[in-house]
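Novice: This is a predicted model, with the sequence first.
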Amino acid sequence: MIWIVFTAMVALAVGGLLRPLLRPAPAAAARVDYDLAVYRDQLEEIARDVDRGLLSDDQATASRTEIQRRMLAAAETDKTAAPADQRAGKRAAMAIVLMLPLAALGFYLMLGAPELRDRPYSDRAAQIAEMKDRSSQIQAMVTRLAERLKADPNDGKGWAMLGRSYRAMGRIEEAMEAYDKAVKLLPGDIPVRLDYAALLLEESEGPSLPEAAMKLLRDIGAIDPDQPDSLYYLGLDAAAKGDKATARKLWTRLMTVIPADSPGRAQVQQQLDSLK
């Protein structure tokens, strides 16, 4: 009986793998989307480390700025890929049909141990309870911070931390409200404006860049004319509006600011070349 179950499971697995290989291939998923997802996860991890007290504000700001710079460098990467070769897909399908069941059987005969019992839930209960407790502690810390800010609404750094926390928790609207208050209370703070602009860019829809994010980046440019993220995105906005002279000026300045070994230089050079 168990071999019938195994056969059915293998057939389902093979069918799931063959389906995308045998149908016409859509455009491949963009590598840049994967990179941006990884960078967003890293930003969320930084926010969690700050909330747990593992990173100071200065350490978190430095780490977050580097990650955001990588996000901005990757944001304009081409999001199309050449269609997959259909013949290659069919060859892969045949290989799967022939090799996957044999490989699965071979591994099972070598490594399988059906006589072993499953790990009972009770053995995992402590670990699950610890994870739930940690999540509850983080939620409680964020709640306490929000309550404290009600009593002290002029704490700009507190609003910035609350914005990062809400962003990491996926509470985007509340994060935007907190960032908005932080920006008003911290007129010369570049990191909080970068955080807010990055969030607005992540949440934007459509081909045009959100004006609210562009305003934040213009404010950053007024504070620090050599800030790389501001130069890049303001140049992108100018190019999208047909102002090639301004875009060229901003990106040329950016090329003098970013390090010679920075992976973002090639992307900026591509943008400059596209203006010709």
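Specialist: Okay, I see it.

Novice: contacts and neighbour counts: CA atoms only from here.
Specialist: Fine.

Novice: got the residue ranges for the strands in the stretch 151-276 of the chain?
Specialist: For the stretch 151-276 of the chain, applying DSSP state E, counting those that start in this stretch gives no strands.

Novice: And the helices in it, which stretches?
Specialist: 156-169, 172-185, 190-203, 211-223, 228-240, 244-257, 264-273 (DSSP state H, counting those that start in this stretch).

Novice: helices and strands around the first one, which ones?
Specialist: With contacts defined as 3 or more Cα pairs under 8 Å, 6 or more residues apart in numbering; DSSP states H and E, helix 156-169 has these neighbours: helix 31-51, helix 121-151, helix 172-185.

Novice: name the helices or strands packed onto the last one?
Specialist: Here helix 172-185 is seen to pack against helix 156-169, helix 190-203 when contacts are counted using 3+ Cα pairs under 8 Å, 6+ apart.

Novice: can you list those helices in CSV and add distance to residue 216 and mean neighbour count?
Specialist: Shown next, in CSV, are those (distance: least, Cα to Cα, whole Å; neighbours: other Cα atoms under 10 Å):
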stretch, distance to residue 216, mean neighbour count
helix 156-169, 15, 24
helix 190-203, 6, 20
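
Novice: Let's have these in TSV, adding distance to residue 39.
Specialist: Shown next, in TSV, are the helices and strands packed on helix 172-185 (distance: least, Cα to Cα, whole Å):
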stretch	distance to residue 39
helix 156-169	12
helix 190-203	11
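
Novice: take the one below as the second:
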Amino acid sequence: MIWAIGGGLAALTALAFLVPVFRRRRAMLGRDESALEIFKDQLSEVDRDAARGLISGDEAKAARSEIKRRMLTLTRSSGDAPASDGSGGTALMIVAALAIPAMGFWLYSIRGEPSIPSVPFAERAAEQEEATEVAQLAATLRNRLLEDRDGGPTDGWLLLGQTYMRMGRTDDAVEAFSRIAERPDATSMVFSQYAEALIAAENGVVTPRAAQAIQRAVQLDPRNPAGTYYQSQFLAQEGRLREAHGLLIARLRTADGFQPWMEFFVRQANQLAEEFGGTPVSLTDFAPMMQGGGSAIPGPTAEDMEAAQEMSDADRAEFVQSMVDRLATRLEQEPDDLEGWLRLARAYTVLGEAEGAARAASTARALADGLPEGDPGRAATTAALNALGL
């Protein structure tokens, strides 16, 4: 069924390309034929005027010569048209109309996943109903805040901005946060969330306005991890990779024990280090207590890796599957391990288990939503799941 639908859409796309091309060519031919008929009528009119003595013989001869010259010019231009009026462009359009659907089918045959189950209509309807209800509540809250003579409480605007961010209405979130950013009681968290909204509204670009909000967040609380994270992002955007890396490492070194955001800092620092040839770091460099347990996920031991090298393909696949199953079992006992669910989603994606990856991604996203506002783990989780296509 999906191939039939795809074939129909491809045919419609090709027609959308080709029909205007051939209509244009027919229109051009029609205009040339009409012009020739007009010139013939003009020749006949000159002959009639000469016969009635309305014009002299020399005038008639000159008129006929001019009309015939125009007819010859038109005939020559029509003959040259295939080479000068865009035949190359027409050929390119025809090739594109045929090649693009063919390439689409080829890519889908390699990367497509027609076996992924569709979402039941009842679930989609429930989601839409929930989204509509949230939008109505947000509109009601905004109206009440605007009607407040004192400008509305800071907590109210903060809640509204956070709601807009969850809804994906980044421009509205920017407007909500901007109303409280200059208030005397604006905290570092307010400015870091304001910066996050500004960055999201610009598709990840840290604008000067966002940079100012980041700077203010760090000034109010140098230990705000969100402020440090976005400040590092701004430095990386400016090409100052080593400074961005150093900022993350410095903040990791001042952490009081393990914090959930540290895992995202380590990952970002290692990505930057890879770009400028720096040395990668590990979470255990900053949280030694993670070495023997905690929420860190133990990887394969040296003995495991050595044994895997000697396995057959089937045994190695079974070995990898057993490790993933072991991770999934551990997460059932420790369901609050955000990083663990992200790794499980990544593992299922590599194994091609779409349903398992989707479940793990859903759990990770729910845990990220429960993080404190301003925690960089929220944005990092979204970025990681988007990279996996989940």
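Specialist: Received it, and whenever you're ready, just let me know what you need. Treat the numbers as computed from the prediction; the structure is a model and nothing was measured.

Novice: Quick check: TM-score for this pair?
Specialist: With the length set by TM-score structural alignment, normalised by the length of structure 1, the two chains reach a TM-score of 0.47; 173 aligned residues with a Cα RMSD of 4.3 Å.

Novice: Turn the helices and strands packed on helix 156-169 of structure 1 into a markdown table, including mean neighbour count and distance to residue 98 of structure 1.
Specialist: Output for these, formatted as a markdown table (neighbours: other Cα atoms under 10 Å; distance: least, Cα to Cα, whole Å):
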| stretch | mean neighbour count | distance to residue 98 of structure 1 |
| --- | --- | --- |
| helix 31-51 | 17 | 30 |
| helix 121-151 | 13 | 37 |
| helix 172-185 | 19 | 48 |
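
Novice: a markdown table for the ones you listed, including distance to residue 273 of structure 1?
Specialist: Formatted as a markdown table, those follow (distance: least, Cα to Cα, whole Å):
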| stretch | distance to residue 273 of structure 1 |
| --- | --- |
| helix 31-51 | 20 |
| helix 121-151 | 46 |
| helix 172-185 | 35 |
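
Novice: for the ones you listed, which one sits closest to residue 159 of structure 1?
Specialist: The closest of those to residue 159 of structure 1 is helix 172-185. By Cα to Cα, the value is 5.1 Å.

Novice: Out of the helices of the stretch 151-276 of structure 1, which is closest to residue 45 of structure 1?
Specialist: Once the helices of the stretch 151-276 of structure 1 are compared by Cα to Cα, helix 156-169 is nearest, at 7.7 Å.

Novice: circling back to that earlier point, among the helices and strands packed on helix 156-169 of structure 1, single out whichever gets nearest to residue 232 of structure 1.
Specialist: Judged by Cα to Cα, the one of those that comes nearest to residue 232 of structure 1 is helix 31-51, at 16.7 Å.

Novice: Show me what the closest one packs onto, helices and strands only.
Specialist: Helix 31-51 of structure 1 is packed against helix 57-74, helix 121-151, helix 156-169, with contacts defined by 3+ Cα pairs under 8 Å, 6+ apart.

Novice: and if we set it to 10 Å?
Specialist: Under the contact definition 3 or more Cα pairs under 10 Å, 6 or more residues apart in numbering; DSSP states H and E, helix 31-51 of structure 1 sits against helix 57-74, helix 121-151, helix 156-169, helix 190-203.

Novice: Packing partners of the first one?
Specialist: Helix 57-74 of structure 1 is packed against helix 31-51, helix 190-203, helix 228-240, helix 264-273, with contacts defined by 3+ Cα pairs under 10 Å, 6+ apart.

Novice: Ok, the second one next?
Specialist: Contact partners of helix 121-151 of structure 1 among helices and strands, from 3+ Cα pairs under 10 Å, 6+ apart: helix 31-51, helix 156-169.
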